[in-house]
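Student: coordinates only, sequence not included:
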């Protein structure tokens, strides 16, 4: 019997979580306050429980960091699963279907497998660290980034560690941004996977994202698909001032980098 790869396990775990999210959609769910303006629902907790069960049953010697439960598992091998069971909780609670279920495996300093599942389309965006695909009805299609839509998602949620030098919302009023792009604010990292899939030209956010359960899967997908992925200062991810610019091509990335640099002047 062929052993299940880490990438296939990530897909299976993300699908299991997505099944819970889909099944509980529309219910009157208990909310659990975490911080000002941030909360989890019973769906977040149940989806994370199912995902962790899949991962730790298959890889009992690995560690897991879940958004809701924190760190669990052994973790003596340098293998850490990063789990965001429901990215877009506020969307979900408002009965909007723009959410994602994110699972990523960090081995050492790099993410070697990741999956981002859309519970409502049934699509799973996944990577083995080398190439990126979308799986629909158990058929895989390679992801191909494209700038043609000109749609750029901008994350407007706090925290804003780089203000006053940079504030994502100011991009929306930048004359060059208005001339080149069309803004979107989806408020879920599903939009990062959409850059890899060619459905968005770019995605921009502030924040410190190393080992982020929200962003690890999307960043890995975009890197494997050949997107341009840097911090908001153009440096490699998780260095410099942090933040994230993911773009379908060099031209789109260069334009957004100019606009972020303009804010700091």
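Tutor: Arrived safely. On a predicted model such as this, the values are computed, not experimentally measured, just so you know. Residues are numbered from 1 along each chain as shown.
Student: going forward, measure contacts and count neighbours with C-alpha atoms only.
Tutor: Noted.
Student: buried stuff in stretch 241-253?
Tutor: 241, 242, 243, 244, 245, 246, 247, 248, 249, 252, 253 (16 or more other CA atoms under 10 Å).
Student: and the first one, helix, strand or coil?
Tutor: The one in question is residue 241. Applying DSSP: H, G, I helix; E, B strand; the rest coil to residue 241 yields a three-state assignment of coil.
Student: dropping in the other structure now:
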């Protein structure tokens, strides 16, 4: 599956930046035992990664807009197309030497995400999707899981730290969901949570207080893998309201009702 010119540009940029981050990741592991600590180093690595993505994507598509986690939004000459980028999703994992983080790139056209790439460089897993062309991991076609019962299913989320206002609601979500499912996982990367739903590794994912760059690429991945995606509140746009719930079709409504407390 070759993909469009835009998708190939996204994959090439993600792979280049991901490989550079792998080298930085090895250095972070060394810094864990040093007196200096890895914090400042990771901040620089994150910013350099976004700079490299900006140069690669806008270098080939200079009229597109650009929204990244580490820099201000750039409005494009073409108002209908925008790159949405998280250069290092899972920064805390990266900082602690945990090999679960990713480069995430999405392409938005007229308010809709039409292509997405999530590159787990530490594991060399490239998740990618384009509207109408399915979802893939490397060269393997992806499908969401086939489980139909909540009590057999594993769900993923992000656990907010104490400073986030979403903590009380998230703890209530846990209290409602945990008794009716097979388990809840929090692995520290929203992008990979959605990629894993697309791959059938997780049966569903929800989170409150997410940013557009956290979930943009995952939206098209899950949908192209046959899954359902919405904001937690009916009628909201996940990219605008910053909440998300996704799962396969048989589980989706029941899962969303539990998260809503209905």
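Tutor: Sure thing, it's come through. It should be emphasised that the depicted structure is a prediction, and the values quoted were computed from it without experimental measurement.
Student: how about the buried residues of stretch 241-253 of the first structure in a markdown table, adding secondary structure?
Tutor: Shown next, in a markdown table, are these (three-state DSSP):
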| residue | secondary structure |
| --- | --- |
| 241 | coil |
| 242 | coil |
| 243 | coil |
| 244 | strand |
| 245 | strand |
| 246 | strand |
| 247 | strand |
| 248 | coil |
| 249 | coil |
| 252 | helix |
| 253 | helix |
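Student: Show me what stretch 61-81 of the second structure is in contact with.
Tutor: For stretch 61-81 of the second structure, the external contacting residues (CA atoms under 8 Å, 6 or more residues apart in numbering) are 46-47, 50, 54, 58, 82-87, 107-111, 213.
Student: got it, and stretch 47-56 of the first structure?
Tutor: Contacts of stretch 47-56 of the first structure (CA under 8 Å, 6+ apart): 9-10, 12-14, 16-18, 20-21, 62, 64, 66, 68, 73, 83-86.
Student: If we use 6 Å, what do you get?
Tutor: 13, 17, 20, 85 (CA atoms under 6 Å, 6 or more residues apart in numbering).
Student: Just the endpoints, please. Distance across stretch 20-35 of the first structure?
Tutor: 24 Å (CA to CA, to the nearest Å).
Student: Count the residues that sit near residue 111 of the second structure.
Tutor: By other CA atoms under 10 Å, the residues close to residue 111 of the second structure number 11.
Student: same question but for residue 174 of the second structure, I mixed them up
Tutor: 15.
Student: just the one 5 residues further on next, same as before
Tutor: Residue 179 of the second structure is surrounded by 11 other residues when neighbours are defined as other CA under 10 Å.
Student: In three-state terms, label it for me.
Tutor: Residue 179 of the second structure ends up helix, using three-state DSSP.
Student: again, but for residue 29 of the first structure
Tutor: coil.
Student: host element of the residue nearest in space to the middle of the second structure?
Tutor: Among the residues of the second structure, the one closest to the centroid is residue 191, at 1.5 Å (CA atoms, centre = their mean). In this assignment (DSSP states H and E), residue 191 of the second structure forms part of helix 190-198.
Student: quick one: the strands in the second structure?
Tutor: Remark: strands assigned in the second structure by DSSP state E are 65-68, 81-89, 102-109, 112-120, 125-130, 135-137, 140-141, 154-156, 183-185, 204-208, 228-230, 243-247.
Student: residue contacts, the alignment partner in the second structure of residue 201 of the first structure?
Tutor: Matched by TM-score structural alignment, residue 201 of the first structure corresponds to residue 203 in the second structure. Contacts for residue 203 of the second structure (CA under 6 Å, 6+ apart) come out as 145, 153, 154, 155, 197, 247.
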